[in-house]
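K.L.:
sequence plus predicted model, see below.
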Amino acid sequence: MQIKAFAAQSPTSPLAATTIARRETGPKDVAIDILYCGVCHSDLHAARGEWPGMRYPLVPGHEIIGRVSATGDLVKAQQVGDIVGVGCMVDSCRHCYSCDDGQEQYCEGQHGWLQTYNGWLDGSGENTYGGYSASITVDEHFVLKIRHQEEQLAAVAPLLCAGITTWSPLRHWDVGPGKKVGIVGIGGLGHMGIKLAHALGAHVVAFTTSPSKVQDARDLGADEVVVSRNPDEMAAHARSFDFILNTVAAPHDLDAFTALLKRDGTMTLVGVPDSPHPSPSVANLIFSRRQIAGSLIGGIAETQEMLDFCAEHGITSDVEMIAMSDIEPAFERMKKSNVKYRFVIDMATI
């Protein structure tokens, strides 16, 4: 089945209209007409070939909200007309230790997990095409139920990546009442981290390099805001944090933040810089038994938990809607951090 899509044909070509093939609906498949697709910074990195192993034509998009148009004979959880979501994964091996534990994002199978676009994680097999398209067909296991109100759906799309990327570490490190939690960076990921940590009941401190973002962070739910370039503001929080979620995807001094952790505190990184961070001080970790950790999106059950929590608490992303034809200007603005805080494509415009 041929459908409309927007694709990069090479790392140097702009995204442009094309057609791609989607498979027919199999027994356990769900066919989805895409309503909205969030624009993740990963989409830009991938389209421009800034990461190794990118495959072309490349159709980005892994923050997908749509309506079920058909289901296979064995599908039980979804029905035609349901509003559903698809995130960063559309398959995994299903039988390794991580998959059995509901952590498909760490799949240890031969090929890793199947990305919504760009195929299997190890680069094998056929290419896959993402949500910058009119429709997608996905195995039912990787289709998520959306319980938000219809008028919120566009702002729900980024939860499929930005939401779960911040939710997973917040849950894993038991963020909640009585915990002092730092969120480093106030962008697509960071603004969701602030909202979710606040809703979980933590005392939330946002870190930004921009004084102009102080009020924005408070409006998102931060109890305090620190301008990280101000050494006095940083020093005032020394040895006080239970947990810090660092969303910044550019190389920076990690020691400045690990010094703010309590004994046994953890800073978890979710941003992947295009060049390494300066090496952190080992002594800074050893002498207070601190940890620097990492976290990758979340499993399917965990993503459903996050979506249900957000629906119950009225949480969505702050978004700016664009037409599909405006994706290249949106990419340019995103490179300059000129969006609050996530672009979402109205796929009716494709």
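P.N.:
That came through fine. Residues are numbered from 1 along each chain as shown.
K.L.:
from here on, contacts and neighbour counts on C-alpha atoms
P.N.:
Noted.
K.L.:
quick one, helices of the stretch 251-350 of the chain?
P.N.:
Taking DSSP state H, counting those that start in this stretch as the criterion, the stretch 251-350 of the chain contains helices spanning 255-258, 282-286, 300-313, 327-335.
K.L.:
so for Tyr56, which of the ones you listed sits nearest?
P.N.:
With CA to CA as the criterion, Tyr56 lies closest to helix 327-335 of the helices of the stretch 251-350 of the chain, at 17.2 Å.
K.L.:
which among the helices of the stretch 251-350 of the chain is found nearest to Ala77?
P.N.:
Of all the helices of the stretch 251-350 of the chain, it is helix 300-313 that lies closest to Ala77, at 12.9 Å by CA to CA.
K.L.:
which parts of that closest one are buried?
P.N.:
Judged by neighbour count (16 or more other CA atoms under 10 Å), helix 300-313 contains these buried residues: 300-311.
K.L.:
hmm, back to that, just put the helices of the stretch 251-350 of the chain in TSV and tack on distance to Pro52.
P.N.:
Listed next are the helices of the stretch 251-350 of the chain as TSV, based on distance: least, CA to CA, whole Å:
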stretch	distance to Pro52
helix 255-258	29
helix 282-286	30
helix 300-313	26
helix 327-335	19
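K.L.:
looking at those helices, which is nearest to Glu320?
P.N.:
Across the helices of the stretch 251-350 of the chain, the minimum distance to Glu320, taken as CA to CA, is reached by helix 327-335, at 9.9 Å.
K.L.:
quick one, what contacts the residue lying closest to Asp91 once chain neighbours are set aside?
P.N.:
Closest residue to Asp91 apart from its sequence neighbours, by CA to CA, 6 or more residues apart in numbering: Leu114 at 4.8 Å. If you count contacts by CA atoms under 8 Å, 6 or more residues apart in numbering, Leu114 has them with 89-92, 120-121.
K.L.:
list the helices and strands the longest strand anywhere in the chain packs on?
P.N.:
Taking DSSP state E as the assignment, the strand of the chain that covers the most residues is strand 29-39. Packing contacts for strand 29-39, counted by 3 or more CA pairs under 8 Å, 6 or more residues apart in numbering; DSSP states H and E, involve strand 64-71, strand 135-139, helix 153-156, strand 342-346.
K.L.:
okay, pairing it with this:
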Amino acid sequence: MPTQARGWGTDAADQPLKPIDFERRDLRPTDVAIKITYAGICHSDLHTARNDWHGTKYPVIPGHEIVGRVTDVGPEVTKHKVGDVVAVGCMVDSCMECDQCTEGWEVFCRQGCTQTYNSPDRHTGEMTKGGYSDHIVVRDHFVCKVPAGMDEARVAPLLCAGITTYSPLHQYKVGKGSKVAVIGLGGLGHMGVKIAAALGAHVTMITTTPEKGEDARKLGAHDVIVSTDPEQMKAAATRFDFILNTIPVSHEIDGYLNLLGRSGRMVIVGALNPMPGFTGAQLIFWNRAVGGSAIGGIPETQEMLDFCAANDVYPECETIAMNEVNDAYERLLKNDVRYRFVIDMSRGL
């Protein structure tokens, strides 16, 4: 039987989030039911709630950084059991048959993965509803295990900010001896610094704000470059093997490309909008390349959680009650958070 759920969402782009009652589907044979204990707030949640990307189907209930406990499983589920602490990220289903899915890159499913919210269910066509709610039902393959001993209250942002930064660092084999720069010290950037440092890299934070230098060093950065200082940028030319670019808006990259050494790589994880042109010579000389990276697949997401558990890597979080979400959104617009909001679902739902 379907179950009654309570969440926070909105009916329109110009309306605040409010309590909404709705139904969660009955368990399919491969489904897991999860009581949500914590849900992270991502900038994508705000963009979707306010229809900034022009694809929101209302009513929408955001949330794709989810931690909770298993309360029920379908008859074919063997990976999880009642009582397990688990996590769900940006997707909850895919075709599981194409080359991308079978190779562990479900996010690039040829038929399109089913996202955790504002995405049509593969079987019914109903729009998925996310983690700002008391419980959720998810296909078992898309449910990750939270390693024993992790701080449950700080895990949720790893399911988006954590995997978004871990995936390119992992793909490009960043490790001991790597010289890495992270551009931008926000929700993504601060995780990039922490994970790159935990991988053994020498990490430099690049920022436009000198005052962020102290924070960056506390988070694990070994050096700081202020990008608005021409002398600092000139001195860093060809210094880095890898640059993780977390700037969330369109921006010029020529100046940053000059910081890459031979065969260096810059990976963009933040900016979704059209970017200004860059000079081809910046790539051709020194054999540089620019790429992009989304979240990882489910195997890599589990690997990221295991890595963070083993290395005591967590996001810096401010915990709020569910009924404080609208204030949190306004603060998010002002960059007034260090560095991620996490909703305690036991409060204010």
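P.N.:
Alright, I've got the coordinates. The shown structure was predicted, so the numbers you read here are calculated from the model rather than taken from an experiment.
K.L.:
just to revisit the earlier point, so which of the helices of the stretch 251-350 of the first structure comes closest to Thr12 of the first structure?
P.N.:
Minimum separation from Thr12 of the first structure across the helices of the stretch 251-350 of the first structure (CA to CA) falls at helix 327-335, 12.1 Å.
K.L.:
report the mean deviation for the closest one after fitting onto the second structure.
P.N.:
Once fitted to the second structure, helix 327-335 of the first structure is off its aligned match by 0.7 Å on average (mean CA distance after the TM-score superposition for the first structure).
K.L.:
can you pull the buried residues of that helix?
P.N.:
The neighbour-count criterion (16+ other CA under 10 Å) identifies 327, 330-331, 334 as the buried residues of helix 327-335 of the first structure.
K.L.:
then stretch 43-60 of the first structure?
P.N.:
Going by neighbour count (16+ other CA under 10 Å), the buried part of stretch 43-60 of the first structure is 43-49, 54-60.
K.L.:
closest to Leu261 of the first structure out of those residues?
P.N.:
Within the set of those, His45 lies nearest Leu261 of the first structure; the separation is 31.6 Å, counting by CA to CA.
K.L.:
helix, strand, or coil at the closest one?
P.N.:
Using DSSP: H, G, I helix; E, B strand; the rest coil as the criterion, the local structure at His45 of the first structure reads helix.
K.L.:
ditto for the one 4 residues further on
P.N.:
Following three-state DSSP, the label given to Gly49 of the first structure is coil.
K.L.:
so who does it touch?
P.N.:
Contacts here follow CA under 8 Å, 6+ apart; on that basis Gly49 of the first structure touches 10-11.
K.L.:
relative to Cys160 of the second structure, how far out is the aligned partner of it in the second structure?
P.N.:
Residue correspondence to the second structure (TM-score structural alignment): Gly49 of the first structure is matched to Asn51. From Asn51 of the second structure over to Cys160 of the second structure the distance is 20 Å, taken as CA to CA, to the nearest Å.
K.L.:
residue in the first structure matching His287 of the second structure?
P.N.:
No His there; residue 287 of the second structure is Asn. Counting by TM-score structural alignment, Asn287 of the second structure lines up with Arg289 in the first structure.
K.L.:
apart from its neighbours in sequence, what residue is nearest that match?
P.N.:
Spatial nearest neighbour of Arg289 of the first structure, chain neighbours left out: Asp264 (5.1 Å); criterion: CA to CA, 6+ apart.
K.L.:
state the distance from Pro177 of the first structure to Asp223 of the first structure.
P.N.:
Shown here: Pro177 of the first structure relative to Asp223 of the first structure, a distance of 13 Å by CA to CA.
K.L.:
so what sits against both of those two?
P.N.:
Taking CA under 8 Å, 6+ apart as the contact criterion, the common neighbours of Pro177 of the first structure and Asp223 are His203.
K.L.:
returning to what we had before: could you dump the buried residues of helix 300-313 of the first structure to JSON lines with distance to Asn230 of the first structure?
P.N.:
As requested, those are exported to JSON lines (distance: CA to CA, whole Å):
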{"residue": "Ile300", "distance to Asn230 of the first structure": "40"}
{"residue": "Ala301", "distance to Asn230 of the first structure": "40"}
{"residue": "Glu302", "distance to Asn230 of the first structure": "37"}
{"residue": "Thr303", "distance to Asn230 of the first structure": "36"}
{"residue": "Gln304", "distance to Asn230 of the first structure": "39"}
{"residue": "Glu305", "distance to Asn230 of the first structure": "37"}
{"residue": "Met306", "distance to Asn230 of the first structure": "34"}
{"residue": "Leu307", "distance to Asn230 of the first structure": "36"}
{"residue": "Asp308", "distance to Asn230 of the first structure": "38"}
{"residue": "Phe309", "distance to Asn230 of the first structure": "35"}
{"residue": "Cys310", "distance to Asn230 of the first structure": "34"}
{"residue": "Ala311", "distance to Asn230 of the first structure": "37"}
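K.L.:
so what's the residue nearest to Arg289 of the first structure up against?
P.N.:
Residues near Asp264 of the first structure by CA under 8 Å, 6+ apart: 242, 288-291.
K.L.:
restricted to strands, list the residues you listed.
P.N.:
The members of the contacts of Asp264 of the first structure that map onto strands under DSSP E are 242, 291.
K.L.:
with the contacts of Asp264 of the first structure in mind, which one is nearest to Thr128 of the first structure?
P.N.:
Taking the contacts of Asp264 of the first structure together and measuring to Thr128 of the first structure by CA to CA, the closest member is Gln291, at 36.2 Å.
K.L.:
relative to the first structure, what is the average displacement of the helix or strand Val203 of the second structure falls within?
P.N.:
Under DSSP states H and E, the secondary-structure element containing Val203 of the second structure is strand 202-207. Averaged over the aligned pairs, strand 202-207 of the second structure sits 0.7 Å from the first structure after superposition, using mean CA distance after the TM-score superposition for the first structure.
K.L.:
so how far is that strand from its chain's centroid?
P.N.:
Here the centre of mass of C-alpha atoms in strand 202-207 of the second structure, compared against the chain's by CA atoms, centre = their mean, to the nearest Å, lies 20 Å away.
K.L.:
counting by contacts, list what the very next helix or strand once past it packs against.
P.N.:
From strand 202-207 of the second structure onward toward the C-terminus, using DSSP H and E, the following helix or strand is helix 212-219. When contacts are defined as 3+ CA pairs under 8 Å, 6+ apart, helix 212-219 of the second structure packs onto helix 187-198, strand 202-207, strand 223-226.
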